[in-house]
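Undergrad: The following block contains a protein sequence and its predicted model.
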Amino acid sequence: MTSLWYATVLSRVSNGSKILDIGIGNASSLLVHSQTLKSKNITVCGVDYTQEYVDAAQLNIKNKNAEDNVTVVYGSVYDSLVLSSFPIKKFDAAYFSGSISLLPDPVSALHSAAEFVKPSGHIYITQTYQKRGFPGLAQFKRNLKFITTVDFGELTWEKDIMKVFKESGYEIVSHNVIEGSVDNPMQSAYLTVLKVI
């Protein structure tokens, strides 16, 4: 699913783009598109707050010979020292691939990422949002990390995330269901594009 999300975002960015990837994880979903990164000369600098994911990402990057296109560091989106450690000081875009729901303060995370995006650049967010639910669903999602070792974050309602985007102060350029991804009466996966002022 997230490799489709990466494909959707990578198809929208220009050749030579520099992307700050927040919550890159082990980079496997990005690296499915290593040929696109190379052919479009896209550079991705990723950050993740789980050291095991960063270690796995660095190995995956090496195995895909993608060192010229992808760099990953351990740290938090809220730590400007971490984000300023990349050789690129201003990115064309920032990207949250399924990571916005993992963050305790998503508005601050958007602001933190935007500090490192060029004026008029974009923030891309791909995430599945709930439209309807049933009793126990939120707890079930929280417990998935113990079964799969992947933290899927909190149940995120579409109406709540729209409030987050509005509170961020950035222009919502688009907010559309991702074609070919999750889209049913309970939940849908969206690509949201925000414009940095």
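TA: Yep, that arrived.
Undergrad: C-alpha only now, for contacts and for neighbours.
TA: OK.
Undergrad: in what helix or strand does the residue nearest the centre of the chain lie?
TA: The centroid of the chain falls nearest to Phe96 when counting by CA atoms, centre = their mean (1.8 Å). Using DSSP states H and E, Phe96 sits in strand 91-97.
Undergrad: Please apply the same query to Gln127.
TA: Per DSSP H and E: strand 117-130 holds Gln127.
Undergrad: Need the residues that contact that strand.
TA: Residues external to strand 117-130 that are found in contact with it (CA atoms under 8 Å, 6 or more residues apart in numbering): 5, 9, 90-101, 110, 114, 155-158, 182, 186-197.
Undergrad: and these, which are buried?
TA: Burial by neighbour count, 16 or more other CA atoms under 10 Å: within these this picks out 5, 9, 90-101, 110, 114, 155-158, 182, 187-196.
Undergrad: Take the residues you listed and keep only those in helices.
TA: Secondary structure from DSSP state H places 5, 9, 110, 114, 158 of those in helices.
Undergrad: ok, the last one to Leu194 distance?
TA: Between Glu158 and Leu194 the distance is 16 Å, computed by CA to CA, to the nearest Å.
Undergrad: Likewise for the second one?
TA: According to CA to CA, Val9 stands 13 Å off from Leu194.
Undergrad: Then the first one?
TA: Here Trp5 is placed at a distance of 16 Å from Leu194 (CA to CA).
Undergrad: Contacts only, for the residue nearest to Thr126 when sequence neighbours are not counted.
TA: Counting by CA to CA, 6 or more residues apart in numbering, Thr126 lies nearest to Leu191, which is 4.6 Å off, once chain neighbours are set aside. Neighbouring residues of Leu191 by CA under 8 Å, 6+ apart: 5, 124-127, 174-178.
Undergrad: ok, second structure coming up, stack it against the first:
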Amino acid sequence: MSGISVRNQIYALIFDDITSWCYRNCLSYFHPGATILDVGIGNGIMMKHFHQLIREKELSIIGIDINKTYLNQCNGYIECFNLEDHIQIQNAPIEQYEPPARPYFDYILFSMSFMLFEDQRLVLDRIKNWLKPQGQLVFFQTLFKEKLRLIEFIKPKLNYLTTIDFGRITYEDAFYNLLQEKGVTVVKDRLIKKEWFKGEYRMIVANPENGTGPKKSPPPSATG
């Protein structure tokens, strides 16, 4: 078995459920005809389950990722499900990517990718003027409310065991403080699923145009 296939199988084993939760909620949230930047599209496995929804809603998605192996598999899914008119992919980091125009996107989606960035402030600064008027940022990620030293120690080590970068552990207060610092208002904070060690999969929708920072969000509610 090749190293590439092993890596893809490990990725699928770990992320298939998370990916399904992410795109089921986010694709349903996007309005029909929306233009989306998917930051960290990965191997595109979500197309297996949601290709029909993408076509029905006439979504236009640009997916970027720094992993060529994942993008090769992603391109295979695009061809398999005839999504060439709906999904384009590009091998580029968010720190260097340039959109086709400014403004261009209705939504910028961070699908379990925001915790991977070394300089999150730089990323937020770069992307603000990529959004159309009323455009929104959508974060899907695991958040923790309490300090977990054990997880902080283990998470970086997983990269060596699985060849997958899991990024840093993200705490709710720090995440909200960062958005407030950058003048980004949270308009929706939805609890998707509770996980081990009191982690929570959350979908957070934010408006970067209102400079007052995040207002108090309604309590997250579980969704099916």
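TA: Cool, the structure landed. Computed from a predicted structure; not experimentally measured.
Undergrad: on that earlier part again, would you mind finding the match for the residue nearest to Thr126 of structure 1 in structure 2?
TA: Using TM-score structural alignment, the partner of Leu191 of structure 1 in structure 2 is Met203.
Undergrad: Could you pull up the contacting residues of Glu167 of structure 1?
TA: Contacts of Glu167 of structure 1 by CA under 8 Å, 6+ apart are Val107.
Undergrad: mind listing the strands for structure 1?
TA: Taking DSSP state E, the strands of structure 1 run over residues 18-22, 43-48, 70-74, 91-97, 117-130, 171-177, 187-195.
Undergrad: The nearest residue in space to Tyr70 of structure 2 that is not next to it in sequence: how many residues sit nearby?
TA: Using CA to CA, 6+ apart and skipping the chain neighbours, the partner closest in space to Tyr70 of structure 2 is Asn43 (4.1 Å). Neighbourhood size, Asn43 of structure 2 [other CA atoms under 10 Å]: 22.
Undergrad: Asn43 of structure 2 against Leu71, yeah?
TA: Yes: between Asn43 of structure 2 and Leu71 there is a contact under CA atoms under 8 Å: 5.6 Å.
Undergrad: which neighbours do the two share?
TA: By CA under 8 Å, 6+ apart, no residue touches both Asn43 of structure 2 and Leu71.
Undergrad: can you tell me how far the alignment partner in structure 2 of Val44 of structure 1 sits from Arg24 of structure 2?
TA: For Val44 of structure 1, the aligned position in structure 2 is Ile61, judged by TM-score structural alignment. Distance of Ile61 of structure 2 to Arg24 of structure 2, computed by CA to CA: 15 Å.
Undergrad: Pull up the aligned stretch in structure 1 for stretch 70-77 of structure 2.
TA: Per TM-score structural alignment, the counterpart of stretch 70-77 of structure 2 in structure 1 is residues 53-60.
Undergrad: compared with structure 2, how much does that stretch deviate?
TA: Once superposed with structure 2, the aligned residues differ from stretch 53-60 of structure 1 by a mean of 1.9 Å; criterion: mean CA distance after the TM-score superposition for structure 1.
Undergrad: How about that stretch, which residues are buried there?
TA: The neighbour-count check on stretch 53-60 of structure 1 (16+ other CA under 10 Å) flags 53-54, 57-58, 60 as buried.
Undergrad: And these, which is closest to Arg132 of structure 1?
TA: Relative to Arg132 of structure 1, the closest of the buried residues of stretch 53-60 of structure 1 is Tyr53; by CA to CA it sits at 31.3 Å.
Undergrad: thought the closest one was touching Ser28?
TA: No: the criterion here is CA under 8 Å, and Tyr53 of structure 1 misses it with Ser28 at 10.1 Å.
Undergrad: and the gap between Gln52 of structure 2 and Met46 of structure 2?
TA: Gln52 of structure 2 is 11 Å from Met46 of structure 2, by CA to CA.
Undergrad: out of those two, which sits in the busier spot?
TA: For Gln52 of structure 2 versus Met46, neighbours defined as other CA under 10 Å are more numerous around Met46 (20 against 13).
Undergrad: Can you pick out the most distant pair from the ones in helices among the buried ones among the contacts of strand 117-130 of structure 1?
TA: Spatially, the most separated pair among these is Ala114 and Glu158, at 21.8 Å (CA to CA).
Undergrad: Tell me, how many residues neighbour whatever residue of structure 2 lines up with Asn15 of structure 1?
TA: Under the alignment (TM-score structural alignment), Asn15 of structure 1 pairs with Pro32 in structure 2. The number of residues packed near Pro32 of structure 2 is 15, by other CA under 10 Å.
Undergrad: Tell me which residue of structure 1 lines up with Ile94 of structure 2.
TA: Per TM-score structural alignment, Ile94 of structure 2 is aligned with Val77.
Undergrad: can you tell me how far the closest residue to that match other than its chain neighbours sits from Asn15 of structure 1?
TA: Spatial nearest neighbour of Val77 of structure 1, excluding adjacent residues (CA to CA, 6+ apart): Ala109 at 6.1 Å. Noted for Ala109 of structure 1: a distance of 26 Å to Asn15 of structure 1, by CA to CA.
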